[in-house]
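Enquirer: Sequence and predicted model, in that order:
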Amino acid sequence: MPYRLTVLGTGYLGATHAACMAALGFEVLGLDVDAAKIARLQAGELPIYEPGLEDLLQQGLASGRLRFTTSYQEAAEFGDVHFVCVGTPQKRGEYAADTSYLDAVIESLAPHLDRECLIVGKSTVPVGTAQRLADKLAELAPARELVELAWNPEFLREGFAVQDTLHPDRIVLGVVSDKAEKVMREVYQPMLAEGVPVVITDYPTAELVKVAANAFLATKISFINAMAEVCETAHADVKDLSLALSFDDRIGGRFLNPGLGFGGGCLPKDIRAFMARAGELGADQALTFLREVDAINMRRRARMVDLARELAGGSFRGCTVGVLGAAFKPNSDDIRDSPALDVAVTIGRQGGQVTVYDPVALDNVRRAHPDLGYAESALDAARGAHVVLLLTEWQEFVDLDPEALGQVVARRRMVDGRNALDAEVWRAAGWHYRALGRP
């Protein structure tokens, strides 16, 4: 008989995991303490934007394999395998991760666990968290040693989360028993049958894989942006430099795109939490380079504002600024630590009349920053603008007609924060075109 699964926490990770596991044929019960969110999910509505996910959610509900609850007792009675998918945000005023949501899930679920089951952590956590939670389960669960913990980090990319869940590039399992490994192999059998590599390891290594991957990715992005800083002073072209580097198979071209830098709910807070935890363990010197990675990333935002001010004539006072993009990346409505939004807000605070357009993130931005101006299209955002900024590389912005946009602006001035546009095409259309790291 197939295992019945619960997913504890129905945010971005949890909602995706629940819908995808139901699509694989499992009976799945999603749990969240937010009753309003559960009501929306049960009605087939996603609280987030993620391509393809709402269809899977509705299919799971229609099939009867997927449903949602706010009851930990119901989850404990239902599930054989419980996936923990709650967030670990950055603590206010600190670099460290806040694991209180994880503790709350374990403390709420454990007293109801009176039979054999497996708890599977998927959250990104400071190394050492899994063992601490395993000890807490052993103390609080009535079934004692029949309740085990495994750690199975997620590697989802926003905008590609369904693909990454159903067809991952690897599966990492931190386990302490053959039984736990066997259960996880059975749960992930559809992926393993496709030949997806699986790494069986211990808790600490499984916990480190996700933060190490994010630290490496952040370092690569900040490296090319550091080269952009050098290119600007040397009058070189960072796009050509990046292209030349990409042909070296030791380096590769993925995530070697110079621009406004990284943001979102994972990379920034994960590398900061990694540094904080290394310091607690006495290994802080090993990760001091990540402070510079973080600093380079934040400097790109400041440089973008400087470039925009330069094209605006030295001041934003009395200047209308059209902003294209607010989400931290395309194919997402996530505005957490968004470089695009940071730039827009900064320019507004410096006196610019800012009008923002984003294909899917506008509702989130309006709630967070009602003081900014908003438009329902790229043309409307640029109407009457003295300078236009491309800050999130949505395909509809890449495909914009420079002549059509030029008809509605006050002045043809473009700052491309993502190096996404063809500079020669825009200059040929009469635009004063500038981009980070380029002449």
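Expert: In hand now; what should we look at? Residues are numbered from 1 along each chain as shown.
Enquirer: make it CA atoms for all contacts and neighbour counts henceforth
Expert: OK.
Enquirer: buried set for the lengthiest helix in the chain?
Expert: As assigned by DSSP state H, the longest helix anywhere in the chain is helix 203-234. Within helix 203-234, the residues that count as buried by 16 or more other C-alpha atoms under 10 Å are 203-211, 214-215, 217-229, 231-232.
Enquirer: How about stretch 428-439?
Expert: Those would be 431, 432, 433, 434, 435, 436, 437, 438, for stretch 428-439 by 16+ other C-alpha under 10 Å.
Enquirer: any idea how far residue 392 is from the fourth one?
Expert: Distance of residue 434 to residue 392, computed by C-alpha to C-alpha, to the nearest Å: 15 Å.
Enquirer: Below is an additional structure, to be compared with the one above:
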Amino acid sequence: MRISVIGCGYLGAVHAACMADLGHEVVGVDVDPAKVELLAAGKAPFYEPGLPELLEKVMATGRLRFTTDMAEVAGSRVHFVCVGTPQRKGEYAADLTYVDAAVEGLVPQLRGTGEAPALVVGKSTVPVGTAARLADLVADGLPDGEHALLAWNPEFLREGFAVQDTLAPDRFVYGLPDGPDGEVAKALLDEVYATPLSTGTPLVTTDYATAELVKVAANSFLATKISFINAMAEVCEKVNADVVALADAIGHDARIGRKFLNAGLGFGGGCLPKDIRAFMARAGELGADQALTFLREVDDINMRRRQRMVELTREVCEGSLLGRRIGVLGAAFKPDSDDIRDSPALNVAAQLRLQGGHVTVYDPQAVENARRVWPDLRFGSSADEAVENADVVLLLTEWREFRDLDPEVLGTKVAHRRVLDGRNALDPARWRAAGWTYRALGRPRG
């Protein structure tokens, strides 16, 4: 099948490469010439494990190409809209500028008949009601004699596992139009995803609004679970209890589960923070704001974790950050990614610097991205350089490189053996045995 992917950022680039790997003929479109040039050369414009190898593989087949020219999508049967929906400046609501622009630019290129319509498929995370509005935009703007439908197919990718999650997802969700049009749209999507569907991947078919809500509901639940265990960490700190043991114990309950119960610095990135805020804003517009008031506390708990890490750093530095040398391990919002959007690690590092600390940050993949956004921070080229003569070391992104550090060896680099584990990723007993003062969010002082 001929497919187009509009928007070749994190979601779109991965989706385009994976669709080509499934055997489809794919053209990816983006407004950023530099990004298109990189992708056309088979190079990923961001760090995502497995993507460079996949791009090299599918580019060699000739089934994947990239362009800045929207006219080149004409003739494709299915068009995936994968552009970003960032938070509006100064507001909680989602900015739909890029989604609207993508669909408006796409509509004149749509080619289809009543028997074989083109299909526009939204994958971006949008406020409920957006798909219905865009379906009208598509219908009203079609060139004379052309026919097209719209479906909503939310993505559930985890950064660091995006290729795997696209090729072998844990479920598909189709938001479809009513009646016969819905049957046609479903058949087209089934053809696109024939390979993973053949392995028994669950499929949920529903209406536009429910499909839109599935994504924001999923993200809201995950954010709530993270903030719940971080709220428990706040209580644990007051009574010198162990939030990790607590999470292990309640996680054995099948109704609760252990995933996303890792207390620490909290969540960041380009999805969870802005998605729960946009969900609250949309609920307010719909007159259902009281239903989601708990998400405000979820957000507040998450942000408090960052301030608590700053306070804990000051505490172990005997009450003052002024002039203290602080080694920060981590800049990306999560490991196996170079994504620094709303990164808790960089937020903490910047606060420590503003309060007089001499901060050096190291991350295996995100240093260059971080340097562009936070030019006033100092960055090291290795963990050893970041912690050289440090008064305290902060682990703020749980890369395996950091989890595997030898406390005895690292202890020879620092001025004082003090470590703050912002992700509960280290073994407290091992580090204390090596002479380190070990502190973590929600863990006993030892």
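Expert: Now that the structure is in, tell me what you want to look at. Because the structure is predicted, anything quoted here is derived from the model rather than measured.
Enquirer: sorry, back to before: going on from the longest helix of the first structure, what's the next piece of helix or strand?
Expert: Proceeding N to C from helix 203-234 of the first structure, the next assigned helix or strand is helix 238-246, under DSSP states H and E.
Enquirer: number of nearby residues for the corresponding residue of the first structure for residue 312 of the second structure?
Expert: With TM-score structural alignment as the criterion, the equivalent of residue 312 of the second structure in the first structure is residue 307. Residue 307 of the first structure has 19 neighbouring residues, counting by other C-alpha atoms under 10 Å.
Enquirer: Contacts only, for residue 307 of the first structure.
Expert: 415, 434 (C-alpha atoms under 8 Å, 6 or more residues apart in numbering).
Enquirer: Mind telling me what residue 285 of the first structure corresponds to in the second structure?
Expert: Using TM-score structural alignment, residue 285 of the first structure pairs with residue 290 in the second structure.
Enquirer: Its match falls within a helix, correct?
Expert: Yes. Counting by DSSP: H, G, I helix; E, B strand; the rest coil, residue 290 of the second structure is found in a helix.
Enquirer: quick one: the helices in the stretch 251-400 of the second structure?
Expert: Per DSSP state H, counting those that start in this stretch, the stretch 251-400 of the second structure carries helices over the ranges 272-285, 293-316, 344-354, 367-373, 383-387, 400-403.
Enquirer: Would you convert those into a markdown table that also reports distance to residue 21 of the second structure?
Expert: Shown next, in a markdown table, are these (distance: least, C-alpha to C-alpha, whole Å):
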| stretch | distance to residue 21 of the second structure |
| --- | --- |
| helix 272-285 | 29 |
| helix 293-316 | 38 |
| helix 344-354 | 35 |
| helix 367-373 | 29 |
| helix 383-387 | 37 |
| helix 400-403 | 29 |
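Enquirer: right, and those helices - which one's nearest residue 414 of the second structure?
Expert: Residue 414 of the second structure sits nearest to helix 383-387 of all those, at 5.9 Å, using C-alpha to C-alpha.
Enquirer: ok, back up a step: look up how far residue 156 of the first structure lies from the match of residue 312 of the second structure.
Expert: Applying C-alpha to C-alpha to residue 307 of the first structure and residue 156 of the first structure gives a distance of 33 Å.
Enquirer: ok, now residue 189 of the first structure?
Expert: Counting by C-alpha to C-alpha, the gap from residue 189 of the first structure to residue 156 of the first structure is 19 Å.
Enquirer: how close does whatever residue of the second structure lines up with residue 324 of the first structure get to residue 62 of the second structure?
Expert: Counting by TM-score structural alignment, residue 324 of the first structure lines up with residue 329 in the second structure. According to C-alpha to C-alpha, residue 329 of the second structure stands 41 Å off from residue 62 of the second structure.
Enquirer: more neighbours, these two?
Expert: residue 329 (30 against 11).
Enquirer: Quick check, the more buried one in contact with residue 400.
Expert: No. Applying C-alpha atoms under 8 Å, one finds residue 329 of the second structure not in contact with residue 400, separated by 11.3 Å.
Enquirer: which one in the second structure is aligned with residue 252 of the first structure?
Expert: In the second structure, residue 252 of the first structure lands on residue 257 (TM-score structural alignment).
Enquirer: From residue 229 of the second structure, how far off is the closest residue to its match other than its chain neighbours?
Expert: Nearest in space to residue 257 of the second structure, with sequence neighbours left out and distances taken as C-alpha to C-alpha, 6 or more residues apart in numbering, is residue 251 at 4.4 Å. Distance from residue 251 of the second structure to residue 229 of the second structure, counting by C-alpha to C-alpha: 11 Å.
Enquirer: Now the common contact residues for the two.
Expert: Joint contacts of residue 251 of the second structure and residue 229 (C-alpha under 8 Å, 6+ apart) are residue 261.
Enquirer: Residue 278 of the second structure contacts residue 87, doesn't it?
Expert: Yes. With contacts counted by C-alpha under 8 Å, residue 278 of the second structure reaches residue 87, the gap being 7.1 Å.
Enquirer: got any residues that touch both of these two?
Expert: 93, 94.
Enquirer: quick one, which of the two is more surrounded?
Expert: Each of residue 278 of the second structure and residue 87 has its neighbours counted (other C-alpha under 10 Å); residue 278 has more, 25 against 19.
Enquirer: Tell me the residue in the first structure aligned with the more buried one.
Expert: So residue 278 of the second structure corresponds to residue 273, using TM-score structural alignment.
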